[in-house]
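Chemist: take a look and give me a structure for this.
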Amino acid sequence: MAAQRIVVTEFGTKAVSDPCHTIFKRVAAFFSPGESLSDNAMISVYPFGDEFYTFTEAPIIHRIDPTTLDTLERVDVSEHVGIVNHTSHPLIMSDGTVYNLGLNISMIGPSYTIIKLILNKNSGTTYDFLVCYSIKTMVLFVLGLSESKRLSSFEQATIVATIPVRWPLHPSYMHTFGITDHYFVVVEQPLTVSVPSMIKNQVTNSPLIESLRWYKDEQTVIYLIRRKDGKIHKTFVAEAFFYLHIINQYEEENNIILDICTYRDPSMLDCMYAESLKNIQKNPDYAKMFRGRPLRFVLPFADPTNNHSVDENSGLLCSTQTIIYHLNNKQIFVKPELLCDLGCETPKLHYEKHMGRSYRYFYAISSDVDAENPGTLIKVDTVNKTWKTWNEKNIFPSEPIFVPAPEPKSEDDGVILSSLVWGKGLENQVGVIILDAITWKELARAEFTTPSAVPKCLHGWFTPKIF
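Modeler: Coordinates of the predicted model:
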């Protein structure tokens, strides 16, 4: 603000170049993400024990005061686990353990790594990440520790899995990943980050989006990694799709059920520019670019037996229409089924009880920008493949957050919280709505006006502890 210009390059915006930075400094900065990447952690917020951290995809997180929203601490995760980025959606387990997925670039190339942080009373929250990590780097880091030093939670992070990158110079762009009782689930989509382009853009000070590459003729690869030893258990392939958010994943019989909000391609990212938003009405393909649907993939993790033989074109177990094919190259091709014929985004569920476990309902906002009312909240029944919607003209709700009843009698026994913004002349009006999660009817709302327009938020978290 004080500089009256953009001073840090973001995902889609370019900063004004600093003449004091030489080409060599800019290239070197690529390997020091804590210094070169934006620390604008504006995507998500997660609890680590009794602390709250905000996330972006750069490996810099901020501990905040959940009451005042003041920044209490800036943490450069790359100093502890050697990553250049991580997802903005770590996974919080019921015991407080935290996992995340990141990328490490070493002399032998990039790799994905899973890191783990464990809640530790002596040092605060411990943090596990899935990152691209070099074993060499890990050894040097361990040898450099002092036995007498009291380690912070982040310094005690451990690497629990390493996954090779399909294309060494083009690691996949990953916004999230999954976990079940026995497996990590990593979805390697054919939207990649070009390492040569990243280095070039570091010199030219260009935004990350210019380094993204979409390989439409390549398949999406899904890895099942065993939690007990960090090894790849099985690999599946599917048609190319773009995704940001996994809805949930869980084990059922000998299968992993994986639900994802998918798009045919990532062209919707090009619609996020301010200029594109201004010219929506002039772009006949704008709505098509946002056409996404939630899909279910069923991944058999057990080898075929006499009781459950899986031949080419055969159906899977469970009440699902997903089909798998065993290909000649020993790969398993998965054809998903549709969960809901509406575009769903920022999916939420009863996280504390059902994340990584069997579930029935998820809640989302509409991604169908050409719908009669695009500002729609959606409840999806994944068993019956039915859905309910709530909307009101000129209102655009945020990610729906489920809050369970004190003694819930069913999975959806609780309420939905969603912030509201208005359009078309009411940009200064904001609010919060409460829906009955069972009936999907409005229970209450609060509305107020602000001195200036309020942007729509991305992700949030509910905690009863501060009320």
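Chemist: from here on, contacts and neighbour counts on C-alpha atoms
Modeler: Will do.
Chemist: most centrally placed residue in the protein?
Modeler: With distances taken as C-alpha atoms, centre = their mean, Thr176 lies nearest the centre of the chain, 3.0 Å away.
Chemist: just the element for it, please.
Modeler: In this structure, Thr176 is located outside every helix and strand according to DSSP states H and E.
Chemist: for Gly230, see how far away Ser206 is.
Modeler: 36 Å (C-alpha to C-alpha, to the nearest Å).
Chemist: okay, those two: which has more neighbours?
Modeler: Comparing Ser206 with Gly230 by other C-alpha atoms under 10 Å, the one with more neighbours is Ser206, at 23 against 18.
Chemist: and this one, so I can compare the two:
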Amino acid sequence: MTMDFSKNAEERPEPSKADVKGNIPRWLQGTLLRNGPGIFSVGDTSYDHWFDGMAIMHSFNFKDGEVTHRSRFLRSDTYKANMAANRIVVSEMGTMAYPDPSKNFIFKAITFLNHTVPDFTDNGASNFIKYGNDYFATSETNYIRKIDPVTLETQDKVDYLKYLPVNLASSHPHYDKEGNAYNMGTSIAEKGKTKYLLFKVPAVAEKDKGKNVPVLKNAEVVCSIPCRSLLTPSYYHSFGMTDNYFVFIEQPLKLDILKMATAYMRGVNWASCMKYCPDESTLIHLIDRRTGKEVETKYYTGSMVVYHHVNAYEDDGHVVFDVIAYKDKGLYDMFFLSKLNTNTHDDAYSKPGYKRFALPIHSDKGIAVGEDLVKLKYTTASAVKEKEGKLLCQAEVLCEGFELPRINYDFNGKKHRFVYGSGVEDSALSQMVAKLDTETKERVYWSEENCWPSEPVFIPRPNGESEDDGVVLATVVNPGKPGFIVVLDGRTFKEVGRAYINAELQNGVHGFFIPQGN
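Modeler: Down below sits the predicted model:
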């Protein structure tokens, strides 16, 4: 059976016990949250792009070898407005909507040009973020929605702009051992400058425990990076973090702010205002976490498009970081529903490549032009000194056809060996779960006929003996049949159990595991 990607989901807010086959480890205690688009049409109107669909959240609670499932639509302001009008009235990245189709061109121009930067949706259908003790559904706009991680009920709407000057923000933060969260946002044309901000959301302080203090009230900017172009900031989806550094890639995939500001008036979607400049280089920013300043050495590489960082770590005077990279921006275009539902492939789409870069932290002024400064023996990544003192970085390609990477997060910022992800061979959609050994370059897979697994999430076994001692969880869509969640042994990658859900599942985007007691 083929997949209908534009089919509206049904929510199941009441907890339902799943039918477990095999043996789910009893040490696995906690809740896997999954987020993604679930409503694609309202009344006679439909979204054009899969990422635009209104969010549906799923939770899978693991306790004593059993699994309980529930799902609920995110009751965002976007959801409420669309449902009240019985049509799509709030614009998304790939779908421009008009609240009143009877209004003429002049009305559109006057109403929209009152805003230099458009007011974005709060349809957080990409991921979940933990700030303090609170959980939020998020996309990449300035709005996040607090949710109850147990019932999945929608709670407060939070605007980053009330606390930080960011119009856009990543949905892939990092966390340290103390519970502090670090994230990135783009500040557009504030006081005549466009910049990227790295900010910290501290863990809840003792003095604030039990009080209703807004979690972003104590957020602080750690670092500010000027954008190389005032009106065309780089698009980014994630970043890297080690114990002492942040890694930010300023890539030639850009948002044209002037075009975005007039998109509504011109009757085009915001995605059409994103441009890829293949003749431009990619800048790699290495920021010292202690000082908030960029290191003296300047790094760059050829043009590429990166959505997901895998991990970054420090080794013998280098910062090594792994990313999933593309040669073009075709990935986004692959998810227009007209292409997904007809299985139409874009010739411009390139397979994702797992790339490893190595950045020598200190560039000795006595080093000769043309010399490779990378001294690590286990990678072919290079950083060659150029006349201006900049380092031209070339990556080692570990493999191709690998996306949605996840590691044992206990190794985030540390040297890792194993990465779990989606195997993508002949399309942008995953039909297998993969485990990559970065040392041997070997990959092993789990797949099943007519099944579409989600991004895998690795859960370490308490007091585990090795980096891959744990389980990998992936939700699986089986069109026309009940979906299930598969549990794989992290080391052998063999299936140890699965839990059939009394409902059809949807392809999601990202997931977040909450250990019991957190």
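Chemist: if we can go back for a sec, quick check: the residue nearest to the centre of the first structure vs His62 of the first structure, distance?
Modeler: From Thr176 of the first structure to His62 of the first structure the distance is 19 Å (C-alpha to C-alpha).
Chemist: same check, this time on Lys353 of the first structure
Modeler: Relative to His62 of the first structure, and taking C-alpha to C-alpha, Lys353 of the first structure is found at 26 Å.
Chemist: please apply the same query to Lys200 of the first structure.
Modeler: Going from Lys200 of the first structure to His62 of the first structure by C-alpha to C-alpha gives 28 Å.
Chemist: neighbour count: those two, which is higher?
Modeler: Neighbour totals were compared for Lys200 of the first structure and His62, and His62 leads with 22 against 17 (other C-alpha under 10 Å).
Chemist: what's the match for the more buried one in the second structure?
Modeler: The alignment partner of His62 of the first structure in the second structure, by TM-score structural alignment, is Arg145.
Chemist: was I right about that match contacting Asp156?
Modeler: Yes - using C-alpha atoms under 8 Å, Arg145 of the second structure makes contact with Asp156 at a distance of 5.8 Å.
Chemist: which residue packs closest to Lys298 of the second structure, ignoring adjacent ones?
Modeler: Closest residue to Lys298 of the second structure apart from its sequence neighbours, by C-alpha to C-alpha, 6 or more residues apart in numbering: Lys390 at 4.9 Å.
Chemist: aligned to that neighbour, what sits in the first structure?
Modeler: Aligned counterpart of Lys390 of the second structure in the first structure: Gln331 (TM-score structural alignment).
Chemist: show me the contacts for the residue nearest to the centre of the first structure.
Modeler: Neighbouring residues of Thr176 of the first structure by C-alpha atoms under 8 Å, 6 or more residues apart in numbering: Thr87, Ser88, His89, Pro90, Leu101, Leu244, His245, Ile246.
Chemist: quick one: map it onto the second structure.
Modeler: For Thr176 of the first structure, the aligned position in the second structure is Ser238, judged by TM-score structural alignment.
Chemist: what's the neighbour count on Glu57 of the first structure?
Modeler: 24.
Chemist: that one belongs to a strand?
Modeler: No - per DSSP: H, G, I helix; E, B strand; the rest coil, Glu57 of the first structure lies outside any strand segment and is coil.
Chemist: just checking, it touches Asn85?
Modeler: Yes - at 5.7 Å, Glu57 of the first structure counts as touching Asn85 under the criterion of C-alpha under 8 Å.
Chemist: ranges for the helices of the stretch 1-150 of the first structure?
Modeler: 23-29, 33-36, 78-81, 135-143 (DSSP state H, counting those that start in this stretch).
Chemist: go through these and name the closest to Ile280 of the first structure.
Modeler: helix 33-36 (33.2 Å; C-alpha to C-alpha).
Chemist: ok, and what's touching the closest one?
Modeler: For helix 33-36 of the first structure, contacts defined as C-alpha under 8 Å, 6+ apart pick out Ala29, Phe30, Ala58, Pro59, Ile60, Asp76, Ser78, Glu79, Val84, Asn85.
Chemist: would JSON lines of those residues with neighbour count and distance to Thr22 of the first structure be doable?
Modeler: As requested, those are exported to JSON lines (neighbours: other C-alpha atoms under 10 Å; distance: C-alpha to C-alpha, whole Å):
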{"residue": "Ala29", "neighbour count": "17", "distance to Thr22 of the first structure": "11"}
{"residue": "Phe30", "neighbour count": "20", "distance to Thr22 of the first structure": "13"}
{"residue": "Ala58", "neighbour count": "26", "distance to Thr22 of the first structure": "22"}
{"residue": "Pro59", "neighbour count": "27", "distance to Thr22 of the first structure": "24"}
{"residue": "Ile60", "neighbour count": "26", "distance to Thr22 of the first structure": "24"}
{"residue": "Asp76", "neighbour count": "19", "distance to Thr22 of the first structure": "24"}
{"residue": "Ser78", "neighbour count": "22", "distance to Thr22 of the first structure": "23"}
{"residue": "Glu79", "neighbour count": "17", "distance to Thr22 of the first structure": "23"}
{"residue": "Val84", "neighbour count": "26", "distance to Thr22 of the first structure": "21"}
{"residue": "Asn85", "neighbour count": "24", "distance to Thr22 of the first structure": "23"}
